[in-house]
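# take a look and give me a structure for this.
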Amino acid sequence: MNAKRIIKKVAVLGSGVMGSRIACHFANIGVQVLLLDIVPKDAPAGDKKARNKIVNDALDFALKSNPSPIYLKSFARRISTGNFEDDMAKIADYDWVIEVVVERLDIKQQVFETVEKYRKPGTLITSNTSGIPIHLMTEGRSDDFKKHFCGSHFFNPPRYLKLLEIIPTKDTLPEVVDFLMEYGEKFLGKTTVLAKDTPAFIGNRIGVFAIMSILHYAEKTGMTVEEIDKLTGPVIGHPKSATFRTNDVVGLDTMVHVANGLSKNAPHDEAKELFAIPEFVNGMLKNNWLGSKTGQGFYKKEKVDGANQFFALDLKTLEYKPSQKVKFPSLDITKTVDSLKDRLKILFAAKDKAGDFYRATFYQLFAYASNRIPEIADELYKIDAAVNAGFGWEMGPFEKWDALGVADTVKAMEAAGSKPAQWVYDMLASGAESFYKIADGNRQYYDIVSRTYKVIPGTENFILLSNIREANTIWKNTGTTITDIGDGIINLEFHTKMNTIGGDVIEGINKAITLAEKSYKGLVISNEGANFSAGANVGMIFMMAVEQEFDELNMVIKAFQTAMMRIRYSSIPVVAAPHQMALGGGCELCLHADKVVAHAELYMGLVEFGVGLIPGGGGTKEFALRLSDELQDGDIELNNFRDRFLTIGQAKVSTSAYEAFEFGYLKKGRDVVVVSQNRLLAEAKQHCLQLANEGYVQPVQRTDIRVLGKQALGLGYVGANTMYSGNYISEHDVKISQKLAYVLAGGDLSQPSLVSEEYLLGLEREAFVSLCTERKTLERIQSIITGGKVLRN
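A predicted model of the protein is given here:
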């Protein structure tokens, strides 16, 4: 492997939906990007604006799209644009050229012929094709081109879907493949999967089979769109968009294109008939009902009496009907079952319509996946990794199969007419009972050729709690687990519902700090849940408030504040490693850590305003403290106060870790961002060790926080009243805003003064509890608990 290969500049050829978003993701990680596309017809020579219209319009459209393809709008400055005719020569200065033009082999070959004229020897060239055989693209190219060329198939949207398939040809240098595999994972944050040059590669081959199998099942049984989406969403560890909503988002034409390609290019596939397009899909194509891009697909939204109403397609009649809520007895049973593994066992054993669906479609999928080895991959873990990262599944086919028990499931599959591949029988005959196992702190997969278990390559540098928890747990309660992660560092993880913070988590925080102070060097707080933490347990707060147990509520909030202050003022360093949602109390925890090692996809915010409260776990106090540290005399003070006030008052949530810096949730110069989530805990551990080894000194509580008193309080009051007068906020919002301003200003002090953290925590707690006595606050909390909706009353 060429250890000196560094990617500083990337050229992306083609600015369509994929090209523009791939360019944005490279800009996300600090790379300089050149984005090129064709010149519009009749654009005059020398008119740069006219000649770059296609590429500039495409980039502008991408940057305005939601969800955004870029971490921060300012990162777009790392992208320069141009066209194939005037600017292709610039690629001579670029380290990696990625082709993302239209899916036509002849056009791709023309582009590569031009690329070869200008690229330097040794420059990487890859194609983002999703279906054209990779080896056909290099016909007529030089040996150096062929050695440095392969497929690099990103999934859309590139920022959010983790799969990156690397598809080499027989000519691709091994060191080029190794580099791209590591670069994709380490720097782009991808699950990089080495794929063979077979139709649709791995992710789409398996994922589209799963979708087509379900479509045919719906056609055969008459199951509705709503029923199938209910069964194929979060209940089985799949995205909320499930099956039909996912098709609407991706585009029905895209799915059909892949299915038709498989039908044509995989003639010996034993399940070829399942890639035939169902009649109702043909009808939708005829009507141009392609999904979101055409305004309707399996679902559509219309205004009815001034309100949005959702309609679902009747697959038999191709008529739209109001979307119906559906229920299955087996799903009701699993509502209280948090473990996906346990849920799957219940669902597959169910005797209702849901159980029939799962057994029919997933037994087909298991058999199909087993038969694709070694055709599309030599190792089974690659199939699970590709589908999980490309389609957002929590468990791939072999992982689900493991959860159900391999041997028992094989018998059930045989009875259902979905017999798996012979190697599965050979595996069971060898004494191996599962496709995966944990050994020596590593997850291992069953290797079919050697008939032994091997460590999944590339995972040696990760610290994954799921791999080490069982052997290294030193303490646990119902909501937390403390694990020794080596070198004198321990980790505290939450495993409550949505990782909310209640009494068991507070107990875990205190226990972890006590253990670390006694016997370890430092503490990391991280977990492998879907989200770091959705905040405090508002259900508990609601019950106390409804029952008017305000003294007890005051004690609970004080205990929360005390735990946050222990994080800040313990004798050992505490590092928080948040990912995805870190809201409310989850954000407050991070605000009090010595350092935050954040995953790039971090949606962080103090969101208590939305439930009629202000941050009560030290978050308001911490904003006052940080405001004090950045204050300057004069108008700047009030400007900074207003910014902090609005961040909480508008419940701003960052759309990335980088935006969390902009909002003041993360500290520039102290906190860091990691793009690869698999490396998050290992990075956090290293930063914790560094703090400890550099001679960590226990901080002293602050008594020098400068608050502005009445002058800032007046600003907050006037601002709230102005917003109310303009009908932007409600009367209750005014009351919450006044409480917030009171705490941030340090009360109604006659002049700027120095106060302590304890003083501010007292104000914060008093404001929080007093708002819990308000009927409208309780209505807001109830709306969140019962319907997940923010109520503005």
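# can we go C-alpha only for contacts and neighbour counts from here?
Noted.
# what kind of secondary structure is the closest residue in space to Glu683 that isn't next to it in sequence in?
Nearest residue to Glu683 in three dimensions, chain neighbours excluded: Val597, at 7.3 Å (C-alpha to C-alpha, 6 or more residues apart in numbering). Of the three states, Val597 takes strand under DSSP: H, G, I helix; E, B strand; the rest coil.
# tell me which stretches of the stretch 501-650 of the chain form strands.
Remark: strands assigned in the stretch 501-650 of the chain by DSSP state E, counting those that start in this stretch are 522-525, 574-576, 580-583, 595-599, 602-605.
# including mean neighbour count and distance to Phe112, could these go into JSON lines?
JSON lines is the format used below for those (neighbours: other C-alpha atoms under 10 Å; distance: least, C-alpha to C-alpha, whole Å):
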{"stretch": "strand 522-525", "mean neighbour count": "30", "distance to Phe112": "48"}
{"stretch": "strand 574-576", "mean neighbour count": "31", "distance to Phe112": "46"}
{"stretch": "strand 580-583", "mean neighbour count": "25", "distance to Phe112": "39"}
{"stretch": "strand 595-599", "mean neighbour count": "26", "distance to Phe112": "36"}
{"stretch": "strand 602-605", "mean neighbour count": "27", "distance to Phe112": "38"}
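# I'd like the structure of this one too, to check against the first:
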Amino acid sequence: MADASIKKVCVIGSGVMGSGIAAQVANAGIPVLLLDIPAKDGPNRNAIAEGAVAKMLKTEPAPFMTPAATKLVETGNIDDDLGRIFECDWIVEAIIENLDIKRSLYAKIEVHRKAGTPISSNTSSIPLAMLTEGRSDDFKASFLITHFFNPPRYMRLIELVTSPHTSEEIVEHVETFVDRTLGKSVVWCKDTPGFIANRIGTYWIQTGVNGAFDLGVSVEDADAIVGKPMGVPKTGIFGLVDLVGLDLQPHLMASLQSTLPKDDPYQAIARIEPLIDKLIAEGYTGRKGKGGFFRMNKDGAKRTLEAIDLASGEYHVAAKPSVPSGAAAKGDLKALVEMDGKYGKYAWTVLGNTVAYAAALVPEISDTIVGVDDAMKLGYNWKFGPFEWIDKLGADYVARRLEAEGKPVPELLKLASGRTFYRVEGGKRQYLGTDGAYHDVERAEGVLLLSDLKLSSKPLIKNSSAALWDIGDGVVCLEFTGKMNALDGEVMKLIGQAAGLVAKDYKALVVYNEGTHFSAGANLGLALFAYNIAAFPEIEQLIGGGQLAYKALKYAPFPVVGAPAGMALGGGCEILLHCDAIQAHAELYVGLVECGVGLIPAWGGCGEMLDRWKHMPKMPKGPMPAVAKVFEIVSTATVSKSAANAKELGFLRPADGVTMNRDRLLYEAKQKALALAEDYKAPEPPDFTLPGPAGKAALMLAVTDFHNRGLATDYDVVVSEALATVLTGGDGDPVQPITENEMLALERKEFMARLNDPRTLARIETMLETGKPLRN
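Model prediction:
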């Protein structure tokens, strides 16, 4: 549960970070006071803070999970409103990285804050001891560093730094709040320059930039080497610098050079290339400027990605990377760093130097390697941390290559000789400590990970697309395992097996997985293959089988709880609609998107959405209002922008739960399932009173208007008509209710009719090839 002691937060500084932190507090349902300096011009002295909130409503990706969250943000200025921090239970300072300005602000804060109120700085470079110099004992006891990563809504890492003076009670309050309420993963850091993520990340970036210039590797090839093969986001290094801004690099460098020891390895590689200085001076500061290492050349409607030549400084059409394929491209790190020529040298330059630097910094920056790996994975979105990289290469292999180059071998690397940094022992994941012994990787109370359970158990049932796991206390987890967690006949088969198994021996079922996305929906590639061989009976059988499987979950004699995170599209959305309850991660992007590929929902999604909207609060009576709303959402393939937005769209019920911290999602879904199991009764099948042909005609009037205005294509009209037919009950008597089974039959019929249309085939092919919808 959230820390009830923090009921209101004050954020001082409404720049990108400060306003983003304020938005995330509001996303969590907590009132926040956002202050900045008073505006110099005009009568509105709060204009700067107010402008920051207004700007966030136009920003993509959106800082607010729903525009309604802005109602929880109050704005003000530090001259007129600083006294209001007395109302707040946590004060977050996020102003400019200037020690004197921060100290001046702290002196003012100390006058107004309640004694014992936590205060933290979002600084990324100034040591804590310097920040609190000259402050009272109570201020020092209440002060810590909470370093968020940008953008605060989406980046899971928060680096937490304390001092010997910091109260344990204060730390507990703030840690609990940022973990459970704001959904962040806390990594404890030592009070050292750059803490963990930026200390190593800045070194990694500098090594990558220097190496590309020195070895003559193009920016396209550099990002291809450092990106996917190493488990790094596709931005690689040069794309990442463009994203955060080239002009930020000199400031980071100057800060680290002034605070790091003179013998730190970073000091030896810190340099700004003349080309980078030139780019910054000419306004090529990255995506926020005219471009950077990459730029988008716009010629009318035509957009061409261009990349800079590091030798000449001239732009050219971005080339397809020329890095050799094979094992290196598949994540084999040893094959990557042993490629012939400059590509292998570049890969080793970045990887070898980065892991050596990280190994040399433990325990200086973190007591454990787990803290370092977690910080890099959470703060930079790496798939693997530096010590996991070493395990893939082999500690002895890394040591030998460093020795061969005449470089020092870190003591921690020597300690791992003949061993790995991580191992599984007795069903527990363990890490190598600085004492030379292995220790269990500990999880916080309320954190339950399926990946941990798998270390000591085997699936109850498993096939090529899904598995069932016993997660304790009589609860079973259904996991999708295919690519993008797509749904097919094997998933439906296992759902049928699960229904019998859970009913016989268990209490409840949770539908959950730890993929990036819950499910991309039905396997379109399989549908395309079946279409090409004219296997229409098999497709119709799959649709019918999916309907039966989802009904088996809905009417099972035990509760089913959906626990989605990320995308839950099409059939992935429909399985959630059939669950008794949902415990969703806050970042949930759910929707019935079938119309985008020329189809309609056919695994019960139409009926389930109608039933939800019929019972939505304040929904007008009669058959047409719910039908019109569902038609609007489904025909436009609307996808929620968050779990909060999913409630507004009816994909989640008002009573469904939202978990901010993804690591806590399975545990909280399990608790919900156990609570439902205590006196569970399966739901009664719904009947649908629908408006019939007259209702369909009304819906199509709107579609025709959109078509006439050029907002809907010819085939959009056809697909919309199929959807309207289902939602209004077909050609039946509007006075006579239709059953759930009749609704499902309508879905099947209209789905198969659209699947037989070549225009649907074109949409599916385009989606599979480009990932974008075809407007035909």
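# ok, back up a step: mind listing what the residue nearest to Glu683 of structure 1 touches?
If you count contacts by C-alpha atoms under 8 Å, 6 or more residues apart in numbering, Val597 of structure 1 has them with 575-578, 671-674, 680, 683-684.
# quick one: map Met56 of structure 2 onto structure 1.
Per TM-score structural alignment, the equivalent position to Met56 of structure 2 in structure 1 is Ala62.
# oh, I was asking about Pro559 of structure 2
In structure 1, Pro559 of structure 2 lands on Pro573 (TM-score structural alignment).
# isn't its match up against Gln690?
No: contact criterion C-alpha atoms under 8 Å: Pro573 of structure 1 and Gln690 do not qualify, at 9.5 Å.
# neighbour count for the two, which is higher?
More neighbours surround Pro573 than the other of Pro573 of structure 1 and Gln690, with 29 against 14 (other C-alpha atoms under 10 Å).
# re earlier: ok, the closest residue to the match of Pro559 of structure 2 other than its chain neighbours - contacts?
Distance criterion C-alpha to C-alpha, 6+ apart; nearest residue to Pro573 of structure 1, sequence neighbours excluded, is Gly522 at 5.1 Å. Contact analysis of Gly522 of structure 1 by C-alpha under 8 Å, 6+ apart lists 488-490, 516, 572-574, 688-689, 692.
# and the residue mapped onto Val424 of structure 2 from structure 1, how far from Glu185 of structure 1?
Using TM-score structural alignment, the equivalent of Val424 of structure 2 in structure 1 is Ile438. Distance from Ile438 of structure 1 to Glu185 of structure 1, counting by C-alpha to C-alpha, to the nearest Å: 22 Å.
# neighbour-wise, which of those two wins?
Per other C-alpha under 10 Å, whichever of Ile438 of structure 1 and Glu185 has more neighbours is Glu185, with 22 against 15.
# what's the host helix or strand of the more buried one aligned against in structure 2?
Using DSSP states H and E, Glu185 of structure 1 falls within helix 174-186. Alignment of helix 174-186 of structure 1 against structure 2: residues 168-180, by TM-score structural alignment.
# quick one: buried residues of the matching stretch?
For stretch 168-180 of structure 2, the neighbour count (16 or more other C-alpha atoms under 10 Å) marks 170-171, 173-180 as buried.
# can you check stretch 736-743 of structure 2 too?
Neighbour-count burial for stretch 736-743 of structure 2 [16+ other C-alpha under 10 Å]: 737-740, 742-743.
# and if you look at stretch 206-226 of structure 1?
Buried residues in stretch 206-226 of structure 1 (16+ other C-alpha under 10 Å): 206-219, 223-226.
# in helices, which of the residues you listed appear?
Among the buried residues of stretch 206-226 of structure 1, the residues falling in helices (DSSP state H) are 206-219, 225-226.
# let's see if you can find the most crowded of the contacts of Val597 of structure 1.
Ranking the contacts of Val597 of structure 1 using other C-alpha under 10 Å puts Pro578 first, with 32 neighbours.
# right, and that residue touches Ala600 too?
No: between Pro578 of structure 1 and Ala600 there is no contact, the gap being 9.4 Å when judged by C-alpha under 8 Å.
# count the neighbours of His238 of structure 1 for me.
Counted with other C-alpha under 10 Å, the neighbours of His238 of structure 1 add up to 19.
# scratch that, Lys240 of structure 1
15.
# A helix includes it, no?
No: using three-state DSSP, the assignment for Lys240 of structure 1 is coil, not a helix.
# look up how far Val209 of structure 2 lies from the equivalent of it over in structure 2.
In structure 2, Lys240 of structure 1 lines up with Lys234, judged by TM-score structural alignment. Separation of Lys234 of structure 2 from Val209 of structure 2 (C-alpha to C-alpha): 16 Å.
# do the same with Met17 of structure 2
Noted for Met17 of structure 2: a distance of 26 Å to Val209 of structure 2, by C-alpha to C-alpha.
# right, and Tyr658 of structure 1 touches Tyr603 too?
No: counting by C-alpha under 8 Å, Tyr658 of structure 1 stays clear of Tyr603, with 10.0 Å between them.
# quick one, strands of the stretch 301-450 of structure 2?
Using DSSP E, counting those that start in this stretch, strands in the stretch 301-450 of structure 2 cover 302-308, 315-317, 422-425, 428-432, 438-440.
# nearest to Asp391 of structure 2, out of those?
Comparison of the strands of the stretch 301-450 of structure 2 against Asp391 of structure 2 by C-alpha to C-alpha identifies strand 422-425 as nearest, at 7.5 Å.
# for the closest one, name the packing helices and strands.
strand 428-432 (3 or more C-alpha pairs under 8 Å, 6 or more residues apart in numbering; DSSP states H and E).
# what's the mean deviation for the strand it packs on versus structure 1?
Average distance, strand 428-432 of structure 2 versus aligned residues of structure 1 after superposition (mean C-alpha distance after the TM-score superposition for structure 1): 2.7 Å.
# got a list of contacts for that strand?
Outside strand 428-432 of structure 2, the residues that reach it (C-alpha under 8 Å, 6+ apart) are 369-370, 416, 420-424, 438-441, 452, 455-456.
# which of these sit farthest apart?
Pairwise distances among the contacts of strand 428-432 of structure 2 were taken by C-alpha to C-alpha; the largest, 24.8 Å, belongs to Ala416 and Ser456.
# which one's more surrounded, those two?
Using other C-alpha under 10 Å, the more surrounded residue of Ala416 of structure 2 and Ser456 is Ala416, with 21 against 13.
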